[in-house]
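Asker: Quick one, what's the 3D model for this:
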Amino acid sequence: MVDVADKLAYFQAITGLEDPDLCTEILAAHGWDLELAISSFTGSNSNPPDNTVAGTSSTGEGGAAGRSVLGSQVSQQMEPVYNPPASPGLAWKLVTLPVSVISGSLGLISGAIGLGLWAAGGVLSYSLGMFGLGSGLGRDGESSTPMLVSVSAAASEAMEFVSRFERDYGTTRPNFVSEGFMDALQRSRNTFKLLFVYLHSPDHPDTPLFCERTLCTEALAEFVNENFVSWGGSIRASEGFKMSNSLKASRFPFCAVVMAATNQRIALLQQVEGPKSPEEMLTVLQRVLEESAPVLVAARLDAEERRNNMLLREEQDAAYRAALEADQARERQRKEEQERLEREAAEAARKRKEEEEARERAAREAAEKEAALARIRQEKALSLGAEPEKGPNVTQVLVRFPTGERKERRFYSTATIQSLYDYVDSLGCLNAENYSLVSNFPRTVYGPEKVSLSLKEAGLHPQASLFVELNS
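Answerer: Sure thing, here's the model as predicted:
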């Protein structure tokens, strides 16, 4: 039985009312019937559809196997929903999960959103009581706070349950996952399977025989392991106890088949209460599996389409990035080539300018040199004076150049050898500056050491024949 504080906290969570006194008055007015108070509150704040249908699938002692429509209880226990579309005939019931279970696995919200397609078109909405939501004052007037099961605590409970169950009943069993309920629900969503839930009551007299002769039989275990994700929990543990309250487990052994829905709820597809034979369990599970197959196939196809669309977008994005990178690479290459050509053009222009300047400088220097040589030749020609007339003191000199050209002039016998060099330089017949005047018979070189001798002293009077010899 859910205590007053839990009912008050749950009513506040569902309705969104923050005033505890007002919530207390509403609950008291409805005899602390939580579902009746919620239905009254939601009915007074919305326009429910004309047809409100509820279905529940249960198999238990004294209870009808299969599905039935709740008659007069609908107005008191069901939230207003719209009729589901034509389906395989499976009656679904939406069960609100305890906050402490939801907070134990934060992956629920994102996981449940994608599986909302499983309940698309509308399903029966049935908000059942929750345990562990209480806050404020408890029954004894003492302060109480909700006990939130963390991820590690939920997983620890699951591992402890699997370990104890295997120790008591062996390894031939459903492969219960060693993780919290919400993680198991997420796992079933990701694998597009239904979640088989087993709530274990160690103290119930029917539990040992049910586990040994039904749940752990090879045929049932193989069928469950092949077609379902399995989660088990002991009602002695926190999460198992809260799930037993959410699913309103009234008899044990208790099994259920659920799938994720929206708004932090699960769709309860089938519940089996009380001891059953393996054949009865297989018949029920096979029927649930067959009737849920279209929904699972639709969910799988939808997920595959989303995945294919995502892969297509990724491929398109990758192709776009590759094309963009190729364009950028070509643009960089084009810019680099353009910069290279510009550098080469600039370098060629610089070299041409330097060459042109060098030619201009060389021409200018050559002109200056030629002008200087012209001045020197003129000066030397002036320094020779006028050519003397023939006479006893006049020497006749013949000069032969390497080109074969001959020049002849008369000099006073007292003129020096340097005068002969000045004469040759003034003619401008040589492009070389380093040369010597040489006589053949006998061979005599009139070098720098003899330029101060007179023609007569050098033995060149009264006449001389010299040739110009270029020095290397």
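Asker: from here on, contacts and neighbour counts on C-alpha atoms
Answerer: OK.
Asker: now the strands for the stretch 1-150 of the chain?
Answerer: Ranges of strands within the stretch 1-150 of the chain are 55-60, 63-69, 93-96, 136-137, 143-144, based on DSSP state E, counting those that start in this stretch.
Asker: Between those, which one is closest to residue 338.
Answerer: strand 93-96 (69.4 Å; Cα to Cα).
Asker: from the chain's centre, how far out does the closest one sit?
Answerer: Centroid separation for strand 93-96 versus its chain: 39 Å, with Cα atoms, centre = their mean, to the nearest Å.
Asker: Nearest to residue 114, out of the strands of the stretch 1-150 of the chain?
Answerer: Nearest to residue 114 among the strands of the stretch 1-150 of the chain is strand 93-96 (16.1 Å), distances taken as Cα to Cα.
Asker: and that closest one, which residues are buried?
Answerer: 93-96 (16 or more other Cα atoms under 10 Å).
Asker: Quickly find the element holding residue 255.
Answerer: Using DSSP states H and E, residue 255 sits in strand 254-260.
Asker: For the comparison step, fold the sequence that follows:
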Amino acid sequence: MADGEGDLNDELTVKLLHFQEITHTEDLEECKKILIEHNWDIEEAVQAKFNEGINQPPPPMVNIPRTLTHYRPPPPQLIYANHGGGGSILGWAMSVLVSPIHFTFSTIFSLFRFVWRIFNPDPREMVTDPRGDVLTFVDEFEAKYENSPQMFRGSYGEAQAESKKNLQFMLVYLHDPHNKDSDPFCSGTLCNNNVVEYINTNMLFWGCSIQKPEGYKVSKLIRYPTYPLVAVVCLYQNQLAIVGRVQGRVTAEELLSRLREIVDLYEPVLVSARADREALNQNQQIRAEQDEAYLLSLEKDKQKMDKKKREKEIAENEERRKEKIKQEKELSRQAQLDMKLKCKEDICEEPSDDDDVISLLIKFPCGKRINRRFHKTVSVKVLHDYVYAQDEAPARYQIFTSFPRAPIVGCSTDEVVSTQSHPLIQDAGLNRNDTVFVQNMGEDSSSDDDDR
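Answerer: Modelled structure (predicted):
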């Protein structure tokens, strides 16, 4: 057992490994520390682990009822070996007599091979194209043997990843082309209809020759292998491990029986892992939905704040516009008062009636009428300023002749303000005892009743 598990009982060890599988945390000490902080409550510890690194408080989580599956762990590995040979007394006696010679020969051969490999490394140690090794073997195997199980076309690492992803059993077949039992095992046992159906239904099947670097690498993971060899791999104690193997030449019925026994024994491990993953997926889905709802709520709040901000800006702009108009009107009114006061101060004494004087009847928009005499030689500005000095005069106006009705050039408020040179009254087409009309040209003007 790992160092991080040394002082734990079986129940706490199961919880520790269970937490590690859910959170994918490699450091057992870190897992143990988190569980201790949460009093070995796996659900609280998982929530705390997933909430790490989040700056803003997340929305409240929904409690998901989930119970830890307790089961009695099966043994680390089941090994079924068929070494061949008979079970008679003669066979047993021959085995006893030959065993010392076999041991001596094996020891000498192992030493010789060790020394030889120092100077001549095994080319199978150099794995350069693991996928290519497997694809070559699969093509050769399917070409040679009909009705073969469906093999995974990828490296051993890729097959492990696929098995762990789908939480399924993986069956590994290591092929030794130099073993005399390999060919009959493949044709008679591995390609048996019942065996093929069982493998394709319940397992991910991976195979390779031990004469290829990828197959040789996998064979070194197995202690004391004998061939033909099939091994069952599944998730065990939070990692993929070889949980059973069948070695030597066996019949299809024997292989099926032993595979079923291994699967039945370790199926609860995968069932528990699938339940944990399903609970985790539900938890993550609920969390994702909560996060989405939370972000949507934040977005709505932001939109409301933006809307209020825009409305406030519009109201402030409108208020500033009204205030500006008010100030402009106030300045205009003050300017009009100043101009009216000046016009009153500048009014000349009315001349007496003679040939150089004309008498005009001035009609105002309000209906008021004034008779006034003016020298013919003064400018029309004098006529305009006299009218402007009257309290009934509009702020802006134009003076018209009565017949034909026409504006008197230079005798409007706009022209008086903007022009320095103005025509004389005698040049404006006015005659003695004429009538002139004052027409309001301001914003609040209305149609004049010329007959008023």
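Asker: Please state their TM-score.
Answerer: Here the TM-score for the pair of chains, by TM-score structural alignment, normalised by the length of structure 2, is 0.56; 312 aligned residues with a Cα RMSD of 5.0 Å.
Asker: before we move on, back to that, the strand holding residue 255 of structure 1 vs structure 2, mean deviation?
Answerer: Once superposed with structure 2, the aligned residues differ from strand 254-260 of structure 1 by a mean of 1.5 Å; criterion: mean Cα distance after the TM-score superposition for structure 1.
Asker: Give the other helices and strands that that strand contacts.
Answerer: Helices and strands touching strand 254-260 of structure 1, by 3 or more Cα pairs under 8 Å, 6 or more residues apart in numbering; DSSP states H and E, are helix 181-191, strand 194-200, strand 265-273.
Asker: so the shortest one matches what in structure 2?
Answerer: Strand 194-200 of structure 1 corresponds to residues 169-175 in structure 2, going by TM-score structural alignment.
Asker: Mean deviation, the matching stretch versus structure 1?
Answerer: Averaged out, stretch 169-175 of structure 2 is 0.7 Å away (mean Cα distance after the TM-score superposition for structure 1).
Asker: Report the secondary structure state of residue 229 of structure 1.
Answerer: strand (DSSP: H, G, I helix; E, B strand; the rest coil).
Asker: Please name the nearest non-neighbouring residue to the alignment partner in structure 2 of it.
Answerer: Aligned counterpart of residue 229 of structure 1 in structure 2: residue 204 (TM-score structural alignment). Ranked by Cα to Cα, 6 or more residues apart in numbering and with sequence neighbours excluded, the top spatial neighbour of residue 204 of structure 2 is residue 170, at 4.6 Å.
Asker: what's the answer for residue 135 of structure 2, then?
Answerer: Nearest to residue 135 of structure 2 is residue 153, by Cα to Cα, 6+ apart, at 5.9 Å.
Asker: What's the match for that neighbour in structure 1?
Answerer: Matched by TM-score structural alignment, residue 153 of structure 2 corresponds to residue 178 in structure 1.
Asker: and that match, how many neighbours?
Answerer: For residue 178 of structure 1, the tally of surrounding residues (other Cα atoms under 10 Å) stands at 21.
Asker: can you give me the helices for structure 2?
Answerer: Secondary structure of structure 2 (DSSP state H): helices at 10-23, 28-37, 42-50, 89-119, 130-144, 156-166, 182-184, 193-202, 213-219, 252-346, 380-388, 413-418.
Asker: CSV for those, including mean neighbour count?
Answerer: Formatted as CSV, those follow (neighbours: other Cα atoms under 10 Å):
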stretch, mean neighbour count
helix 10-23, 18
helix 28-37, 17
helix 42-50, 16
helix 89-119, 11
helix 130-144, 16
helix 156-166, 16
helix 182-184, 18
helix 193-202, 15
helix 213-219, 21
helix 252-346, 14
helix 380-388, 22
helix 413-418, 14
